[in-house]
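1. here's my sequence, what's the structure:
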Amino acid sequence: MSRTRTLLLPGAAALALATTACSSGGGGHPSSPEANSLVAASGGTDLQNAYQNTVKHVLPSVVQITTEQDLGSGVVFDTKGDIVTNAHVVGNATSFQVSLATGGSPLKAKLVSSFPANDLAVIKLTSPPKGLKPADFADSGKVSVGQIVLAMGNPLGLSSSVTQGIVSATGRTVSEGASGGGTGATIPDMVQTSAAINPGNSGGALVNLDNQVIGIPTLAATDPQLGSGAAPGIGFALPSSTVKRIAEQIIKNGKVTDSGRAALGVTVRGVVDENQQPAGAAIVSVQKGGAAAKGGLQDGDVITKLGNTPITTVQSLTAALAALKPGTKVPVTYDRGGATKTSQVTLASLG
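-> Sure thing, here's the model as predicted:
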């Protein structure tokens, strides 16, 4: 099954209704327990109807993706058969079986391209059927904490399942583990949700009640104190605006040409000091003509600071870059042959 790192239970969304109490003989506002119960029931029915309407409209756009080893979810991107999903769902596979939520025999699909740095990929149906329903992707910049959301996918192989919760935070920078099928990527601007994300949900749809996809569920949190144990109620989704921008580039060019993420243009490894403590990111190779090369950095230099952010590990360098944009000019502090140096580097684009 597709890798996620926790087993979460569905969250509960609450609807608070305010009623105005009236004095005896007052002007017609409900005040009895029976009347208040009717108001609450009406509000509950409205919310239930909104849930059911969203499921009816969006679930047909969510598919199940099967490889020889894994199972995950995907979202129909256009009527031409392009489907967006997580890079860790496709893994190293290039051909897939796709099952539509509307039923029928599995359809064949091929990989268009994968972009592990953002854990995104696009696959394409070889013979798209008529009536294929693309999802509507929202502007994720308008997503706000407290919004009710539904997670749609195929958790644990249970096809076309729906869980619910809220948006519990936005703008999170999250690092995936490389074990268990993850890409090891550090991804910025993710949407945090309390909706259950289980193995098989990856690549599916996180949806608002306006029938729009606001994100692609990607991973669930773990509590380091529990080892591999779950941190219940905390999952993360790639924001829909990022998904749309990257998917459009892959479909048009066969690759990502502008990820919107900053890059130094180096390959690095972690190093430790005499006390065996993490001490920086050593440059293994510098991309010719890349940002670091233009800034004068060389193979063997050990990066210790990016801007004002101390760099002690490869992951800390990746996280620092994830917070910056291409074109930003930033001081890079590094050690070379026992001497500390600083260069001004104009960051390039990852992709």
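
2. CA only for contacts and neighbour counts going forward, please
-> Noted.

3. next, the buried residues of stretch 284-295.
-> 285, 286, 290, 291, 292, 293, 294, 295 (16 or more other CA atoms under 10 Å).

4. likewise for stretch 75-91?
-> 75-78, 80-91.

5. and those, which is closest to residue 263?
-> For these, the closest approach to residue 263 (CA to CA) belongs to residue 87, at 19.7 Å.

6. isn't the closest one right next to residue 115, touching?
-> Yes: under the criterion of CA atoms under 8 Å, residue 87 makes contact with residue 115 at 6.4 Å.

7. hey, what's in contact with both of those two?
-> Common neighbours of residue 87 and residue 115 (criterion: CA atoms under 8 Å, 6 or more residues apart in numbering): residue 121.

8. residues in contact with the residue lying closest to residue 119 once chain neighbours are set aside?
-> Nearest non-adjacent residue to residue 119, counting by CA to CA, 6 or more residues apart in numbering: residue 87, 4.6 Å away. Residues near residue 87 by CA under 8 Å, 6+ apart: 114, 115, 116, 119, 120, 121, 183.

9. what's the most distant pair in those residues?
-> Among those, 121 and 183 lie farthest apart (CA to CA), at 11.8 Å.

10. more neighbours: those two, which one.
-> residue 121 (27 against 22; other CA atoms under 10 Å).

11. so which strand or helix has the more buried one?
-> In this assignment (DSSP states H and E), residue 121 forms part of strand 120-125.

12. ok, residues contacting that strand?
-> Under CA under 8 Å, 6+ apart, the answer for strand 120-125 is 80-88, 90, 98, 107-115, 243, 246-247, 250-251.

13. which of these fall in helices?
-> Using DSSP state H, the subset of these located in helices is 87, 88, 90, 243, 246, 247, 250, 251.

14. how close does the fifth one get to residue 301?
-> Meaning residue 246. For residue 246, the distance to residue 301 (CA to CA, to the nearest Å) stands at 32 Å.

15. ditto for the third one
-> Applying CA to CA, the value for residue 90 to residue 301 is 35 Å.

16. repeat that for the first one.
-> Going from residue 87 to residue 301 by CA to CA gives 32 Å.

17. cool, and residue 325?
-> Residue 325 is 23 Å from residue 301, by CA to CA.

18. looking at these two, which one has more neighbours?
-> residue 301 (22 against 18).

19. surely that one touches residue 334?
-> Yes: in this structure, residue 301 is within contact of residue 334 by CA under 8 Å, at 6.2 Å.

20. next up, for comparison:
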Amino acid sequence: MDVSPARAPGPPRSPLSRLSGLPPLPRSAVPSLAAVVCAVGLLGGCSGGGGAPAPDRSTQAAAPLAANDLEDDYRAVIKNVLPSVVQIDASESLGSGVVYDDKGHIVTNAHVVGREKTFRVSAATGGRPVTARLVSTYPEQDLAVIKLESLPQGLKPARFGDSSAVDMGQIVLAMGSPLGLSGSVTQGIVSATGRTVSEGQNGGGTGATLANMVQTSAAINPGNSGGALVNLDGEVIGIPTLAAVDPELGGGSAAGIGFAIPATTVRTIADQIVKDGKVTDSGRAALDITGRTVLDDAYEPTGVAVVEAPANGAAGKAGLRPGDVITRLGDTEITTITSLAEALAARRPGDEVVVTYERGSETQTAKVRLGEM
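-> This is a model prediction of the structure:
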């Protein structure tokens, strides 16, 4: 099924943008150390020169033991996981990746690799870049695997956690190369689980509709794509992929609203690519149609018109044909191609679902056994 970028129906929500596809930063865009120190001085107060007095360091000793323990946990996780995170440089983009195994496979986002075949990979902990080559990409889930031609010293495979154990309120760290700053770490919590989101195609996004996403408040910026979202046990629980965009801010990112592909999905796709060189079992349901959004006289979306429905596909077998307009999938109202993709993302191949559609002036239903994308 072709999916074109469109706003989903229901309560207003921010559209999503891809996170990477970022050209290397010009040197002039990187602040000098002196400028950074000056900024810190302005924010925190400078000693001498009539500035505000520096905070009494003796107050640090009064910090609760629990806070010190949490800081120690952060440091331990960063020390343990950062050697598993890399920066990926393509000719026109920059992103992040996670070391998947001891054979040099790196998992990242499909929109990070784009259509390119070779890459320069740098360890987050430093060292000379190494050449990597594409194994396979799976844009439908915005995942890809590349393989290093040689293994840099110090790199180690990451440990991937159980997505079913991820819960709201968990503290998480996001590791990657935001804006080209390799080995950067931000912190936040798991804000929600089970989100279904659709990324745009503008600027190189895959247009994929992604289910069961982990929402996080950890800062996610261009270049974080394909990196690691990590719990305090040092396990990768997701691959940061999307950030929300606020149209009222001129399309700028909405702070504290990012999304990561869950680790279980990452393992399912990556294992197939490593073993077979491609995805052989997506686990994603499909109607097996090509469709487009239909607008009414007021230019409001009202359904999805079937453009193509092969006779051997799920919809075709159930009797749907070109010209039919799908308005409901099960209990879910369908108004756009994106809403149809999101409804399908919540189902599995082989599920039976009632599809409501309009044929001419009549409303009809058909029981469809869903196919596989």
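
21. so what number do they get for TM-score?
-> Both chains were compared after superposition, and using TM-score structural alignment, normalised by the length of the first structure their TM-score is 0.86; 319 aligned residues with a CA RMSD of 1.9 Å.

22. if we can go back for a sec, so where is the strand holding residue 121 of the first structure in the second structure?
-> Mapping strand 120-125 of the first structure onto the second structure (TM-score structural alignment) gives residues 143-148.

23. quick one: map the residue nearest to residue 119 of the first structure onto the second structure.
-> Applying TM-score structural alignment, one finds that residue 87 of the first structure aligns to residue 110 in the second structure.

24. can you check residue 317 of the first structure too?
-> Alignment note (TM-score structural alignment): residue 317 of the first structure maps to residue 340 of the second structure.

25. so what corresponds to residue 53 of the first structure in the second structure?
-> Matched by TM-score structural alignment, residue 53 of the first structure corresponds to residue 76 in the second structure.

26. where does residue 154 of the second structure land in three-state SS?
-> coil (DSSP: H, G, I helix; E, B strand; the rest coil).

27. which other helices and strands does the longest strand seen in the first structure contact?
-> Longest strand in the first structure by number of residues (criterion: DSSP state E): strand 161-175. Packing partners of strand 161-175 of the first structure (3 or more CA pairs under 8 Å, 6 or more residues apart in numbering; DSSP states H and E): strand 148-153, strand 186-193.

28. deepest-packed of these, please.
-> strand 148-153 (a mean of 29; mean count of other CA atoms under 10 Å).

29. corresponding residues in the second structure for that strand?
-> Going by TM-score structural alignment, strand 148-153 of the first structure sits over residues 171-176 in the second structure.

30. quick one, helices of the second structure?
-> 33-44, 65-81, 110-113, 263-276, 314-317, 337-345.

31. out of those, indicate the one that is most buried.
-> Ranked by mean neighbours (mean count of other CA under 10 Å), the helices of the second structure are led by helix 110-113, with a mean of 29.

32. that one vs the first structure, average offset?
-> Once the two are superposed, helix 110-113 of the second structure sits an average of 0.7 Å from its aligned residues in the first structure (mean CA distance after the TM-score superposition for the first structure).

33. got the contact list for the equivalent of residue 291 of the first structure over in the second structure?
-> Taking TM-score structural alignment, residue 291 of the first structure has residue 314 as its aligned residue in the second structure. Under the criterion of CA under 8 Å, 6+ apart, the contact list for residue 314 of the second structure reads 286, 287, 288, 368, 369, 370, 371.

34. and of these, the nearest to residue 336 of the second structure?
-> residue 287 (14.6 Å).

35. what's the counterpart of that closest one in the first structure?
-> That one, residue 287 of the second structure, aligns with residue 264 by TM-score structural alignment.

36. if I read this right, its match contacts residue 331, doesn't it?
-> No: Residue 264 of the first structure is not in contact with residue 331 according to CA under 8 Å; the separation is 11.6 Å.

37. those two: who's more crowded?
-> Legend: neighbour count by other CA under 10 Å for residue 264 of the first structure and residue 331, higher for residue 264 (25 against 16).

38. so how far is residue 215 of the first structure from the more buried one?
-> 28 Å.

39. hmm, back to that, dump the helices and strands packed on strand 161-175 of the first structure into a markdown table; add distance to residue 306 of the first structure as well.
-> Listed next are those as a markdown table, based on distance: least, CA to CA, whole Å:
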| stretch | distance to residue 306 of the first structure |
| --- | --- |
| strand 148-153 | 37 |
| strand 186-193 | 16 |
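
40. nearest to residue 225 of the first structure, of the ones you listed?
-> Residue 225 of the first structure sits nearest to strand 186-193 of all these, at 20.4 Å, using CA to CA.

41. matching residues in the second structure for the closest one?
-> Going by TM-score structural alignment, strand 186-193 of the first structure lines up with residues 209-216 of the second structure.

42. distance from the matching stretch to the first structure after superposition?
-> With mean CA distance after the TM-score superposition for the first structure, stretch 209-216 of the second structure departs from the first structure by a mean of 0.8 Å once superposed.

43. and for residue 200 of the first structure, the neighbour number?
-> 29.

44. same question, residue 336 of the first structure
-> 15.

45. next one: residue 93 of the first structure
-> Residues within reach of residue 93 of the first structure, counting by other CA under 10 Å, total 14.

46. ok, it - contacts?
-> Here residue 93 of the first structure is in contact with 67, 111 (CA under 8 Å, 6+ apart).

47. switch to 7 Å and redo it
-> With contact taken as CA atoms under 7 Å, 6 or more residues apart in numbering, residue 93 of the first structure is in contact with residue 67.

48. excluding chain neighbours, what is closest to residue 189 of the second structure?
-> Excluding the flanking residues, the one nearest residue 189 of the second structure by CA to CA, 6+ apart is residue 171, at 4.4 Å.

49. any idea how far that neighbour lies from residue 231 of the second structure?
-> Residue 171 of the second structure sits at a distance of 6 Å from residue 231 of the second structure (criterion: CA to CA).

50. ok, residue 295 of the second structure next?
-> Going from residue 295 of the second structure to residue 231 of the second structure by CA to CA gives 44 Å.

51. neighbour count: those two, which is higher?
-> Shown here are residue 295 of the second structure and residue 231; by other CA under 10 Å, residue 231 has more neighbours (23 against 15).

52. grab the most central residue of the second structure for me.
-> residue 241 (1.8 Å; CA atoms, centre = their mean).

53. which position in the first structure aligns with that one?
-> The alignment partner of residue 241 of the second structure in the first structure, by TM-score structural alignment, is residue 218.

54. which ones are touching its match?
-> 86, 202, 203, 236, 237, 238.

55. and residue 365 of the second structure, by the same measure?
-> Shown in contact with residue 365 of the second structure (CA under 7 Å, 6+ apart): 354, 355, 356, 357.
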